[in-house]
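Enquirer: after the sequence you'll find the predicted model.
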Amino acid sequence: MTIAIIIIILSWFFYRRHIPVQGVREIDLQSLTKEDVAIVDTRDFQSSSRNSINQAFCMPLSYLKRHYHEIPEKDVIIVAEDRIEKNLSARILKGRGIQVIGYVLMNNESWLN
């Protein structure tokens, strides 16, 4: 019984971090107009200040649960450092009723200022 509970907990942990969120696809920011989406930068403050994105809401992953209500009521694109951060951010926002339509990973630097 104890082993089954441990396996369930580990499976849930793996799922939340590593399995992509359905309906959230990689997006090219240059193809979008800034008015139709809200860009939420979930990288930590050091990373987002080094490579800032105009008109992005800088809200690190650790702040999302407390400050998600500050995000405008638009479709959201997540800017993340890696896939785990992207998956966790998308799950938090979708769980709070925010429509996440896509993501951009930090390693794609062609769209940065």
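Expert: Everything's here; your move.
Enquirer: please count neighbours and contacts with C-alpha atoms only from this point.
Expert: Will do.
Enquirer: what's next to the helix ranked longest in the chain, contact-wise?
Expert: Assignment by DSSP state H gives helix 2-18 as the longest helix of the chain. For helix 2-18, contacts defined as Cα atoms under 8 Å, 6 or more residues apart in numbering pick out 83, 84, 85, 87, 88, 91.
Enquirer: type out the ChimeraX command that picks the buried ones from the residues you listed.
Expert: In ChimeraX, this line selects whichever of the contacts of helix 2-18 come out buried by 16 or more other Cα atoms under 10 Å:
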select :83,85,87,88,91
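Enquirer: can you tell me which of the contacts of helix 2-18 end up in helices?
Expert: Per DSSP H, the contacts of helix 2-18 map to helices at 83, 84, 85, 87, 88, 91.
Enquirer: between those residues, which is nearest residue 100?
Expert: Of all the ones in helices among the contacts of helix 2-18, residue 100 sits closest to residue 91, with 9.0 Å by Cα to Cα.
Enquirer: the nearest residue to that closest one once chain neighbours are set aside and residue 33, how far apart?
Expert: Ranked by Cα to Cα, 6 or more residues apart in numbering and with sequence neighbours excluded, the top spatial neighbour of residue 91 is residue 21, at 7.0 Å. Distance of residue 21 to residue 33, computed by Cα to Cα, to the nearest Å: 24 Å.
Enquirer: put this next to the first one:
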Amino acid sequence: MLVISLLLFSVLSYMMFYRYFPVRTKQWSSLEVTSRYVVVDVRDYQDSSKEVCDNIVAIPCGYITRHYHDIPEGPIVVMGSNPIECNVGVRQLKRLGFQVEGYIIIESDKKCNEYLSLG
């Protein structure tokens, strides 16, 4: 019984750490992001598909492991609608070997072209 309790506690602790513990990546402002960076939008498709955004790869967190090969080479900036979404996205991309420079938080009702100017 003790072993099962410890195992259950370990699994729950890992899940809480993975989701809520902040990643060691800097939060950026929208002005710091230039066309030099690959922006990966990890918001849900309902939020990210409101407008076609140039130079932005839209892959929600749940699909990163399946579609990571669609992400071009280069330093990555993750764009999400809340810190939890950014944490999960950054952790998945780092685990797959990508160089994640930072993340930005965008409100879910904003369109990415209104928020970012990647000129």
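Expert: Great, that's in hand. Just so we're clear, the structure is a prediction, and the values are computed from it rather than from any experiment.
Enquirer: just to revisit the earlier point, show me what the residue nearest to residue 91 of structure 1 lines up with in structure 2.
Expert: Under the alignment (TM-score structural alignment), residue 21 of structure 1 pairs with residue 23 of structure 2.
Enquirer: pull the contacting residues for its match.
Expert: Applying Cα under 8 Å, 6+ apart, the residues near residue 23 of structure 2 are 87, 90, 91.
Enquirer: any chance you could map the helices in structure 2?
Expert: Secondary structure of structure 2 (DSSP H): helices located at 2-20, 45-48, 64-67, 83-95, 112-115.
Enquirer: what's the most buried one of the ones you listed?
Expert: Highest mean neighbour count among these (mean count of other Cα atoms under 10 Å): helix 83-95, with a mean of 20.
Enquirer: helices or strands next to that one in the packing?
Expert: helix 2-20, helix 64-67, strand 76-80, strand 100-105 (3 or more Cα pairs under 8 Å, 6 or more residues apart in numbering; DSSP states H and E).
Enquirer: how about the third one: buried residues?
Expert: Buried residues in strand 76-80 of structure 2, counted by 16+ other Cα under 10 Å: 76, 77, 78, 79, 80.
Enquirer: give the closest residue to the residue nearest in space to the middle of structure 2 in space, chain neighbours not counted.
Expert: Structure 2 has residue 89 as the residue nearest its centroid, 3.0 Å off, counting by Cα atoms, centre = their mean. On the basis of Cα to Cα, 6+ apart, the spatially nearest residue to residue 89 of structure 2 that is not a chain neighbour turns out to be residue 61, at 5.5 Å.
Enquirer: what's the one you found in contact with, if anything?
Expert: Each residue near residue 61 of structure 2 by Cα under 8 Å, 6+ apart is listed here: 42, 43, 44, 85, 88, 89, 92.
Enquirer: which of those residues sit farthest apart?
Expert: Farthest pair in the contacts of residue 61 of structure 2 (Cα to Cα) is 44 and 92. Separation: 15.6 Å.
Enquirer: ok, back up a step: a markdown table for the helices of structure 2, including distance to residue 30 of structure 2?
Expert: Listed next are the helices of structure 2 as a markdown table, based on distance: least, Cα to Cα, whole Å:
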| stretch | distance to residue 30 of structure 2 |
| --- | --- |
| helix 2-20 | 23 |
| helix 45-48 | 16 |
| helix 64-67 | 23 |
| helix 83-95 | 15 |
| helix 112-115 | 7 |
